[in-house]
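# model the following, please.
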Amino acid sequence: MPPEKSPPQVLFLPLGMPEPGVSLQRWLYEALRSAILAGRLPAGSKLPSTRALAEYYQLARGTAQAAYQQLLSEGYVVAQTGSGTRVCQVLPDATLDAGYVRRRVEGQVEVPRTPPTTPWIERLDAIDPVFARRQVMPGLRPFFPHRGDTQAFPVDLWRKLHIQQLRASRLSILLDSDPGGLPALRAAIAGYLAIARGVQVPAERILVLNSVQQGLDLCLRLLAPGDSRVWMEDPGYPGARQLIDVSGVQRVDVPVDAFGIQVEEGVRLAPDARLAYVTPSRQAPLGGELSPARRLALLQWAAQHGSYIFEDDYDSEYRFIAKPIPALRSMPAAEQSVILAGTFSKLLFPTIRLAYLVLPEHLLESFTRAAALMSRHANSLAQAVLADFIHEGHFDRHVRRMRKIYASRAEAFAESARRHWQGLIEVPEIRAGLDISCNLQVESEQDAFARLQAAGIDVLPLARYCVKPRPPGLVLGFAPYDERAIEDAAKAVAVALR
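Got it, this is the predicted structure:
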């Protein structure tokens, strides 16, 4: 076991101002005692010397010595030769809670506090928090979806690029940067989109952000007034649905089938919607592609009504059956109405927290100003490293390598399912992505989910993605798990469900 860390020495502790009529010795004693009882000075922490404390607060040293002596006599601190003055491990007021040490002013009536209530908080309380909580679940147990294999990322190469950016001649990267993103990274993204996604766009039209969620939030704030209607895929990505709900707009759930969002149904339900959230290259979570006819219909709807399309380019790079499908934004009619959003969190690793929007020219200024107001800019150092990673060809090599690895694991997953899940779970053809939506053939979703959780298997019920009821299903991930882990987990699934 690693050695237990000792509490640090306290070098600076704000103690507030003395109250009128209270002696300095009494004030210092009560302030230190309150800090100890409230936990601001934890057990074992070393206090400053009386000389240092007196100099810092401009007191006589005798005043500090007297306050320490009183704390010592009452059992709050202990003084040892060579070790200084430290907070006792067991306090005489151990039975008292921190409420005792709250600052009291004579004659003041404390108003009881309750959690604030605002429309935004009310909407936040109304959404299902389970999905967001499970996204940050520790560990990596099969078959949790929406995860890539971070173990395969070239960490040593990334570290080398970091070191290069931190040379003395490049330390300006540590200062504030362009709120739209580093020019080098925007140029790198533009080059990548032209090759991989068929999108020809000037680098200046790209806005670098922390996440796709931030990009969708900007769209809701700037393009959809409070009484607007917004299309949302059903089933669809829960994070997008929750953000739409919290924004206060009216969400319109548009059904999805094997050919993507049913545009004609969206037009019937809300022809005047200001924004449509779609995943055309690989629908989340069902995995289908938006058909050519529906792509055209979606663009025609946006052009006729002056609406916008938020294209979440979800898992588009990891396609196993054929070449990646070009982005919706690549179509000539899409330039004025489609906002393309992409992230490097799935392609590289989640904590990189870098994403981008490709914006129509008339939206660029307002979006950049809003992003600067909300978050100033994305991490400049990470942007610089990523720009080098792309320009030097490492990004392309990494994606091509991971595509092969994920394709092999998808095949192993499908084969294990055929061997062990007959009559339990039906796995469709895996064409792309990091996960797959499967049909459940036994029990209910919740029963199956509970059984698998008890067996140490992590999945997500399809109902978590849906508003309207659908046949029972599970969303399972395969990308982070090697063939042995997939086979062992597939057996455990079969045992749990049988």
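# hey, let's count contacts and neighbours off CA atoms from now on
OK.
# which positions in the top helix by length along the chain come out as buried?
The longest helix of the chain (DSSP state H) is helix 394-420. Residues 394-395, 398-399, 402-403, 405-417, 420 are the ones in helix 394-420 that count as buried (16 or more other Cα atoms under 10 Å).
# what does stretch 321-329 give?
324, 325, 326, 327, 328, 329.
# hang on, the earlier thing: show me what the longest helix of the chain is packed up against.
Packed against helix 394-420 by the contact rule (3 or more Cα pairs under 8 Å, 6 or more residues apart in numbering; DSSP states H and E) you find helix 483-497.
# residue contacts, residue 135?
For residue 135, the contact set (Cα atoms under 8 Å, 6 or more residues apart in numbering) is empty.
# how near is it to residue 239?
10 Å (Cα to Cα, to the nearest Å).
# could you do residue 370 as well?
21 Å.
# and residue 320, by the same measure?
26 Å.
# quick one: which of those two has more around it?
Remark: of residue 320 and residue 239, residue 320 carries more neighbours, 18 against 13, as counted by other Cα atoms under 10 Å.
# right, and residue 205 touches residue 365 too?
No. Between residue 205 and residue 365 there is no contact under Cα atoms under 8 Å: 9.6 Å.
# the two - which one has more neighbours?
Legend: neighbour count by other Cα under 10 Å for residue 205 and residue 365, higher for residue 205 (20 against 13).
# list the contacts of that one.
Taking Cα under 8 Å, 6+ apart, we find residue 205 in contact with 358, 359, 360, 361, 364.
# check contacts around the third one.
Remark: with contacts taken as Cα under 8 Å, 6+ apart, residue 360 is in contact with 205, 335, 336, 337, 338, 339.
# need those in TSV (columns: distance to residue 498 and secondary structure).
Shown next, in TSV, are the contacts of residue 360 (distance: Cα to Cα, whole Å; DSSP: H, G, I helix; E, B strand; the rest coil):
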residue	distance to residue 498	secondary structure
205	54	helix
335	52	coil
336	53	coil
337	50	coil
338	47	strand
339	46	strand
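# with distance to residue 5 added, can I get these in JSON lines?
Below are the contacts of residue 360 laid out as JSON lines (distance: Cα to Cα, whole Å):
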{"residue": "205", "distance to residue 5": "50"}
{"residue": "335", "distance to residue 5": "57"}
{"residue": "336", "distance to residue 5": "58"}
{"residue": "337", "distance to residue 5": "56"}
{"residue": "338", "distance to residue 5": "53"}
{"residue": "339", "distance to residue 5": "50"}
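# second chain to compare with the first, below:
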Amino acid sequence: MPPEKRSSLVVSSLPLGAPAPGVSLQAWLYQSLREAVLGGRLPAGAKLPSTRALADHYTMARGTVQAAYQQLLSEGYLQSRVGSGTHVSEVLPDTTLHAGYVQRKVVPNVEPQRAPPSTPWVERLSAIRPVFGRRAVTPGSRPFFPHRGDVSAFPVDLWRKLHIQQLRSSRLPSLLDSDPSGLPALREAIAGYLAIARGVQVSAERILVLSSVQQGLDLCLRLLVPEGEQVWLEDPAYPGARQLMQVSGCSWVNVPVDEHGLRVEDGMRLAPKARLAYVTPSRQMPLGGEMSPARRLELLRWATQSGAYIVEDDYDSEYRFIAKPIPALRSLPAADSSVILAGTFSKLMFPSIRLAYLVLPPQLVDSFTRALALMARHANSLSQEVMATFIEEGHFDRHVRRMRKLYASRADALAEAAHRHWRGLIDVPPIRAGLDIACRLHVADEAAAYAALLEQGVDALPLSAYCHAPRPPGLVIGFAPYEEKAIFESAQVVRRVLEGLPGR
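Here you go, the predicted structure:
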């Protein structure tokens, strides 16, 4: 997040101590602020108070504060922007000095530091860099970052109105704890939506509301896969799923994907006794294809015969541009006892809504509900109430249809921009659905291309970030949050960068 978007520092929350005898106020203020920066009490990007506010707080002349700020600015510890104030620099002038200072600093009256915990879970966790929080990305600011919708097109005024209605005194019970499996009204609304949009006929009692698909997959791994047992994972695959499997202690098997979806016969050859398979059959993540009917039946047959479960991540399925969305794998009659359907509102609404759901086989409902109650109590009750109303009153259906049309026009814009500017550089396949598209890159060094594009403000992700087995160089390019003008302008930047790479 840019520094100007972070909350301002509250002066009283950073006591600087008293000046030492014989030290000028300017020298004391400069040294105290510098040590606060180096010690981490003033983190990178933190906004400092105005010179007037700081002077009033410490009862000193404003010129004294200005002089101390100016010295810190000149040394690179602070940076100033017109209209946004003074902030701690994102990159300090001497990181070696910073590290040395922190090591030497003595803090009195503090308990001795304890060693960090050491358990198999912690040790496995320390070996990964979570894909979430990689950096804060504002949709629309860094083309062509994938997997994001256009939050600026969301009906915020309507959402605010529904929240206000829910906060009337007669409805205040929604602020209390609720059923760990989810509010009945929302589960009924989800069941109705799934019947119409995904072809899934299921009772509300089989639906579990939670905060994310990631949380749902974590539950599945904890409850269904003993440590060391095998799990099928698509290759390429959603990186968040791979990382969860890595820390869970299961033994995941990378099963290749082709134009027909997960290669079930390869999975049965590599791990015939796997306890679970994680798949994205309606729109493969990240390649974008659909699992063929024959593969779906083959996958269900394997799960039934082996007693395994299938986690169907219904990723990006609703945004299909060429025809009606493909029915979910869970809609097939043979799927009732073996398929766990996972869906989220983060892509359809906005990421921070943090509402998702699992559709569970009947034998798993009780254990999953108990586990969720123990681990997380329940998802946000107020958001659940508002989401239920949003669906019941028809706003959700209208919003999805409107966004599908908007994203289709932007997919067309990307295809046109690629035709004009990327011939011989990037092959963009037909875009049938989703928020992004995996493209073939005609540059030998994918990593060098990604780094060069990133330096020029283009944030498409390398395809290798999703893959286990080597694949030809590629990029996963997002288009949904970007207006057509931005798509065409950024396409020209991409062309200039790639044409300038050595050995293209």
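# TM-score for this pair?
The TM-score (TM-score structural alignment, normalised by the length of the first structure) is 0.80; 420 aligned residues with a Cα RMSD of 2.6 Å.
# how close does residue 177 of the second structure sit to residue 183 of the second structure?
Distance from residue 177 of the second structure to residue 183 of the second structure, by Cα to Cα: 10 Å.
# try residue 26 of the second structure
59 Å.
# gap between the equivalent of residue 498 of the second structure over in the first structure and residue 414 of the first structure?
With TM-score structural alignment as the criterion, the equivalent of residue 498 of the second structure in the first structure is residue 497. In this view, residue 497 of the first structure and residue 414 of the first structure are 18 Å apart by Cα to Cα.
# residue 307 of the first structure: which of the contacts of residue 360 of the first structure is nearest?
Of all the contacts of residue 360 of the first structure, residue 307 of the first structure sits closest to residue 337, with 6.7 Å by Cα to Cα.
# the closest one - how many residues pack around it?
Residue 337 of the first structure: 21 surrounding residues under other Cα under 10 Å.
# quick one: contacts for it?
299, 302, 303, 306, 307, 308, 309, 360.
# buried ones only from the residues you listed, please, as a PyMOL command.
A single PyMOL command selects the buried members of the contacts of residue 337 of the first structure (16+ other Cα under 10 Å):
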select buried, resi 299+302+307+308+309+360
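# adding secondary structure and distance to residue 466 of the first structure, write the contacts of residue 337 of the first structure out as a markdown table.
Converted to a markdown table, the contacts of residue 337 of the first structure look like this (DSSP: H, G, I helix; E, B strand; the rest coil; distance: Cα to Cα, whole Å):
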| residue | secondary structure | distance to residue 466 of the first structure |
| --- | --- | --- |
| 299 | helix | 25 |
| 302 | helix | 25 |
| 303 | helix | 28 |
| 306 | coil | 28 |
| 307 | coil | 24 |
| 308 | strand | 23 |
| 309 | strand | 21 |
| 360 | coil | 31 |
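# which one of the contacts of residue 337 of the first structure is nearest residue 448 of the first structure?
Closest to residue 448 of the first structure, out of all of the contacts of residue 337 of the first structure and judged by Cα to Cα, is residue 309, at 36.3 Å.
# what is the neighbour count of residue 31 of the second structure?
Quick note: residue 31 of the second structure (other Cα under 10 Å) scores 15 neighbours.
# and it, how far from residue 72 of the second structure?
Residue 31 of the second structure sits 9 Å away from residue 72 of the second structure, going by Cα to Cα.
# returning to that earlier point: is it true that the match of residue 498 of the second structure touches residue 449?
No. With contact defined as Cα under 8 Å, residue 497 of the first structure does not count as touching residue 449 (9.4 Å).
# looking at these two, which has the bigger crowd around it?
Between residue 497 of the first structure and residue 449, counted using other Cα under 10 Å, the more crowded position is residue 449 (21 against 18).
# with adjacent residues omitted, what lies nearest to the more buried one?
residue 461 (6.7 Å; Cα to Cα, 6 or more residues apart in numbering).
# which element is the residue positioned nearest the centre of the second structure on?
In the second structure, the centroid-proximal residue (Cα atoms, centre = their mean) is residue 132; its distance is 5.0 Å. Per DSSP states H and E: residue 132 of the second structure is located in neither a helix nor a strand.
# again, but for residue 312 of the second structure
Per DSSP H and E: strand 309-313 holds residue 312 of the second structure.
# now the longest helix of the first structure, how far from the centre of its chain.
In terms of Cα atoms, centre = their mean, to the nearest Å, the centre of helix 394-420 of the first structure is found 25 Å from the chain centre.
# can you check stretch 231-245 of the second structure too?
For stretch 231-245 of the second structure, the distance to the chain centre is 15 Å (Cα atoms, centre = their mean).
# contact partners of it?
Contacts for stretch 231-245 of the second structure (Cα under 8 Å, 6+ apart): 128, 130-132, 214, 217-218, 221, 225, 250-257, 262, 267, 271, 274-279, 285-287, 465-469.
# which ones are touching residue 275 of the second structure?
224, 225, 229, 230, 231, 307, 308, 309.
# distance to residue 122 of the second structure for those residues - can I get that in CSV?
CSV is the format used below for the contacts of residue 275 of the second structure (distance: Cα to Cα, whole Å):
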residue, distance to residue 122 of the second structure
224, 21
225, 19
229, 19
230, 20
231, 21
307, 31
308, 28
309, 27
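# who's in contact with the closest residue in space to residue 267 of the second structure that isn't next to it in sequence?
In space, and not counting its chain neighbours, residue 267 of the second structure is closest to residue 255: 5.5 Å by Cα to Cα, 6+ apart. Residue 255 of the second structure makes contacts with 232, 233, 234, 235, 262, 263, 264, 266, 267, 270, as judged by Cα under 8 Å, 6+ apart.
# in a strand, residue 72 of the second structure, correct?
No. Using DSSP: H, G, I helix; E, B strand; the rest coil, the secondary structure at residue 72 of the second structure is helix, not a strand.
# what's around it, how many residues?
By other Cα under 10 Å, 19 other residues sit near residue 72 of the second structure.
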